[in-house]
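K.L.:
Provided below are the primary sequence and the corresponding predicted coordinates.
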Amino acid sequence: MSAFVWLDYSERDRRKMLDVVDLFKEHDTRDELGLGAIRDSFADQFFPGTSTIMTRARYFLLVAWTYQRLERQRVTSARIPERGRRAETDLIEAIEQSDDKEGNIGKYAKTTLKRLPSSVYWHGLNVWGIRTFAGAQSQYHRSLDRSYAQLHRHGGRVTERDAEHDDLIAPNWHAGLVLPPEAFPDECSLRLTRAEAQYLSERIRLSPQCAGTLLAELVARHHHHEDVAFVWQLPYLAEMPLKLREMLEHARNFSEITHGAPLLYNLILAEQERWDEGVEEYRERFAAWAQLVTGRSSILKAWKRNRFWELARAGNPRISAPTYDFSNAWWDRVLGTDPATLCDSQAVRALIRDRERKLKTDLARIGNPRARELWNGDSGSAQLEYRWLISQRLLGDIFKGLEASDA
């Protein structure tokens, strides 16, 4: 039996661990070769506060409204986990009965939902400046009794100094949080009103953790991007600030040159499973990748890798030495020969095999029939897009809300 165990560390670390657990369910985002630290570094710098398991932008408000409502009811620290869970699962049916329910979290699980929207959006609420309480959700729950006592002593006023405890009495939520509709939570959809969309847009543009990011730049531009597969394909890329253009070029190079590695990984597994259709599919995809890389070979060979690693480590200083070594070894192979020949190179296959073994030890699938029993035919084969797809969805919600006729 395997289990993930963690103590009450930082909210960022806890969120990362929970996201890893959820990503095991999504083949497009699995990280079989340990490149996720680099991927997430750029994703966090481009689209702060987002996660691949988010669904719709209005959950940023639904979670905040739910907990504000429970605070007004003075739900105690002991009862808030259960009351919060019930309030969130009650929203599932309300959303399902609405005119906009696509992305309803818990649609099928309902009251047995394992990971609540508050858990999915908790980190993002802080990054976007909607949640002002600076701690994990469990810490927030424990803080409520003391918060109520302080507010009682000060007549309900906030942002004053508590002489007894020598700290500031601060609200847990942004003071300008847009009000929920009168019918909330009995009636609830995932469609943003214009006022709600304006609020989220302002939070992204004004939040210190979002300032200067690609997310803030795109919100300011207010363009729909639903038909763009990768963010570096945006038609107005040349108009963006130099820093963002530089980061996007490095992220694109990494995404394109490393895409062949997971394709080869899946090809090897298909061969070992004697799955002819899969072998044919992955050889075709590998050939298409090799053609793309060959077409950009002059750019990739001139790529300033030292600068790439500076940018990657700026977003995540904990990128490991083995990840650095594997990435550079793969790039050397790709740029040192015809990429189309790599899928049959024993040295390159050994590079992939050894990398997986170092990461997974006895659970590595290559050469291990028992471990391959859990392979569903496609594991982490999608090209890295740095959370662009979910960010498109969140931005689309905001932009549609800004164009809405209702306030």
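P.N.:
Everything's here; your move. Numbering: from 1, shown residues only.
K.L.:
C-alpha from now on. contacts and neighbour counts both.
P.N.:
Noted.
K.L.:
could you find the closest non-adjacent residue to the residue most central in space within the chain?
P.N.:
The centroid of the chain falls nearest to S51 when counting by Cα atoms, centre = their mean (2.1 Å). Counting by Cα to Cα, 6 or more residues apart in numbering, R387 is the residue found nearest to S51 once chain neighbours are left out, at 7.0 Å.
K.L.:
what is the neighbour count of the one you found?
P.N.:
For R387, the count of nearby residues is 23 (other Cα atoms under 10 Å).
K.L.:
ok, P81 next?
P.N.:
16.
K.L.:
same question, the one 3 residues further on
P.N.:
Applying other Cα under 10 Å, we find 20 other residues in the vicinity of G84.
K.L.:
leaving out sequence neighbours, find the closest residue to it.
P.N.:
Y67 (7.1 Å).
K.L.:
what about the one you found, which helix or strand?
P.N.:
Secondary structure assignment for Y67, by DSSP states H and E: helix 59-72.
K.L.:
quick check: next helix or strand after that helix?
P.N.:
Next element after helix 59-72 (DSSP H and E): helix 80-96.
K.L.:
what's the burial count for the closest residue in space to A211 that isn't next to it in sequence?
P.N.:
Here the nearest residue to A211 in space, its sequence neighbours aside, is R205; by Cα to Cα, 6+ apart that works out to 6.3 Å. For R205, the count of nearby residues is 22 (other Cα under 10 Å).
K.L.:
now T52
P.N.:
Neighbours around T52, by other Cα under 10 Å: 17.
K.L.:
what strand or helix carries P171?
P.N.:
For P171, there is no enclosing helix or strand under DSSP H and E.
K.L.:
check contacts around L116.
P.N.:
Listed by Cα atoms under 8 Å, 6 or more residues apart in numbering, the contact set of L116 reads R85, E88, T89, I105, G106.
K.L.:
A further structure is provided below for comparison with the first:
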Amino acid sequence: MRSVTGRELAEATRQIRRADSIRRVSSLIAWLDASSEEQRRMREIVHFFTDRESRDELGLGQIRDAISDGLFPGTSTLLTRARYLLFVPWCFQLAAGKVDPATAADKFERRLIDELRDSDDFAGLLGLQRGTALKTLPSVVYWTTIRAYGVTRDGVASRDEALEWRSDQAVGDDDTATTTSPWSSTLPAMPEGFPTNLTRGFRLTRDEAGWLRDRILERAPGTLMSHLAEQRPDSASSAPWFDEAALRVTGEPTALLHQARAFSTTMHGAALLYNLLLAEEYEAAGFTSVTGAVDDYRAALLSWEEQAAAARIADWRVDELWNWMAGAAHVHVVPRTRRFVDEWAQLVRSQGLRGTADDADARTFIRERERAHKGSGQARLGNRERLALWQGSSGAGALVFRWPQVRRILIDIHDGLESDA
């Protein structure tokens, strides 16, 4: 049976991006002639396009991002593969000294797309669908992470600074000034012939993986990120609090992981109830593109009640989250958002995690929150025109604080550390 290349997945990916639910994804890729191993890899690719962090329908983004940064500093939901942290500086190194470094770096980054498409490890390829017409290049997506983990030399703040760096530019005082590059002096050497002949695709060598691991240990000490750089996460874990390696963390990250789970679980109930209300109004308005959503969200809320009980959210001390936000995170939570979280948590405790779907106070509370967050003109509830655009889910997923993306990056590093080359 022949191998499936990245090029053959372009049409499937276009359809996947338009899919209105995960349940449809399998049928969208079924036409590809592939082995079971290739099917596994394709489903992994699907994951990169469908498992992004939930949309911020209820105005929780400020808290979500602060917790994400605390657990996994320097990351984002746009990350896909660890080797991009090396591909980008290598492209910039090739562009250094050219008449127009910015144009040259752009060309090298786009050439990577075609090379990686034809490799045997292309899951997470930026540009799989659009090819060299990709608008947002990897250097833009990864720049914050590149800086956070010391891939650049300290003091190099932007892509433009790295591109404009002169080979004779001095760093240091008059006595110790040296000529250097904008990149870490220990950056692994680019493969021979780069950016062509990338037969390894995104697979890190042992030396590359060790270097990236060391950057994380040095730049994010005492975080869950650094803990997992040394202990391999489970590729199937759905959230960090369900990952055995993550649960072995000690010290300050333990408390933050507890807060993350409590916040995510508590607020997931609000998101599910919001979507149930949307589903009921959608059905009552006579719209038919989405079917069965009312039953689905009622079932999801019943399941959430069991999960919330297991997570003991009734005992959650919300004030501890606010103390962490103001202290370690240095984030001032918008008062209206803080009030929403406090009052929803209190409502959940008072109604005892039973009958959430039909609780009148909870329903009114969620309706009022949407209007307060979006304004009456943008709210879906009570707005037939906006309701007609609903596709069955609006921020209904539980917050997992960039876990799918971070887990993939860390697994890449551990795979490299365990490789033969």
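P.N.:
Sure thing, it's come through. Keep in mind it's a predicted model, so treat the numbers as computed, not measured.
K.L.:
counterpart of the residue nearest to S51 of the first structure in the second structure?
P.N.:
Here R387 of the first structure is matched to R402 in the second structure, going by TM-score structural alignment.
K.L.:
kindly report the same for D186 of the first structure.
P.N.:
Checking TM-score structural alignment: D186 of the first structure goes with T196.
K.L.:
which SS state does that match fall under?
P.N.:
Secondary structure, DSSP: H, G, I helix; E, B strand; the rest coil: T196 of the second structure is coil.
K.L.:
distance of the residue lying closest to it once chain neighbours are set aside relative to L125 of the second structure?
P.N.:
Spatial nearest neighbour of T196 of the second structure, chain neighbours left out: E115 (6.1 Å); criterion: Cα to Cα, 6+ apart. Counting by Cα to Cα, to the nearest Å, the gap from E115 of the second structure to L125 of the second structure is 10 Å.
K.L.:
same check, this time on H414 of the second structure
P.N.:
19 Å.
K.L.:
with E305 of the second structure instead?
P.N.:
38 Å.
K.L.:
for E281 of the second structure, what are its contacts?
P.N.:
E281 of the second structure sits next to L381, G382, L387 when contact means Cα under 8 Å, 6+ apart.
K.L.:
average offset of the helix of greatest length in the first structure relative to the second structure?
P.N.:
Using DSSP state H, we find that the single longest helix of the first structure is helix 276-295. For helix 276-295 of the first structure, the mean deviation from the second structure after alignment is 1.2 Å (mean Cα distance after the TM-score superposition for the first structure).
K.L.:
picking that back up, doesn't the residue nearest to the centre of the first structure belong to a helix?
P.N.:
No: counting by three-state DSSP, S51 of the first structure is not part of a helix but coil.
K.L.:
got a list of what it touches?
P.N.:
Neighbours of S51 of the first structure in contact, by Cα under 8 Å, 6+ apart: D19, V120, R387, I390.
K.L.:
what's the first one aligned with over in the second structure?
P.N.:
Spelled out, it's D19 of the first structure. Counting by TM-score structural alignment, D19 of the first structure has no partner.
K.L.:
and L302 of the second structure, what pairs with it in the first structure?
P.N.:
Checking TM-score structural alignment: L302 of the second structure goes with A287.
K.L.:
name the nearest residue to its match, sequence neighbours excluded.
P.N.:
For A287 of the first structure, the spatially nearest residue (Cα to Cα, 6+ apart) is A340, at 5.9 Å.
K.L.:
that neighbour pairs with which position in the second structure?
P.N.:
Checking TM-score structural alignment: A340 of the first structure goes with R354.
K.L.:
returning to what we had before: preserved in the second structure, out of the contacts of S51 of the first structure?
P.N.:
Retained in the second structure: R387, I390, out of those (criterion both residues aligned by TM-score structural alignment, their matches' Cα atoms under 8 Å).
K.L.:
quick one, strands of the second structure?
P.N.:
170-171, 178-179 (DSSP state E).
K.L.:
about what we covered before: show me the contacts of E281 of the second structure that map onto helices.
P.N.:
Those of the contacts of E281 of the second structure mapping onto helices are L387, per DSSP H.
K.L.:
R43 of the second structure versus the aligned partner of L214 of the first structure in the second structure, what's the distance?
P.N.:
Aligned counterpart of L214 of the first structure in the second structure: L224 (TM-score structural alignment). As judged by Cα to Cα, L224 of the second structure and R43 of the second structure stand 27 Å apart.
K.L.:
looking at the two now, which is surrounded by more residues?
P.N.:
Ranked by neighbour count (other Cα under 10 Å), L224 of the second structure and R43 place L224 first, with 26 against 15.
K.L.:
the more buried one reaches D69, doesn't it?
P.N.:
No: L224 of the second structure is not in contact with D69 according to Cα atoms under 8 Å; the separation is 10.4 Å.
K.L.:
can I get the buried part of the contacts of E281 of the second structure as one ChimeraX selection?
P.N.:
The buried residues among the contacts of E281 of the second structure can be selected in ChimeraX (16 or more other Cα atoms under 10 Å) with this line:
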select :381,387
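K.L.:
which one of the contacts of E281 of the second structure is nearest P191 of the second structure?
P.N.:
L387 (52.2 Å; Cα to Cα).
K.L.:
what is the aligned counterpart of the residue nearest to T196 of the second structure in the first structure?
P.N.:
In the first structure, E115 of the second structure lands on A94 (TM-score structural alignment).
K.L.:
that match against S189, yeah?
P.N.:
Yes: assessed by Cα under 8 Å, A94 of the first structure is found in contact with S189 at 7.4 Å.
K.L.:
who's more crowded, these two?
P.N.:
Ranked by neighbour count (other Cα under 10 Å), A94 of the first structure and S189 place S189 first, with 22 against 17.
K.L.:
next, the contact list for that one, please.
P.N.:
By Cα under 8 Å, 6+ apart, S189 of the first structure lies in contact with A94, I95, E96, S98, D99, D100, K101.
K.L.:
top of those by neighbour count?
P.N.:
Among these, I95 has the most neighbours (other Cα under 10 Å), with 23 neighbours.
K.L.:
dump the residue contacts of that one.
P.N.:
Counting by Cα under 8 Å, 6+ apart, I95 of the first structure touches K101, N104, E187, C188, S189, L190.
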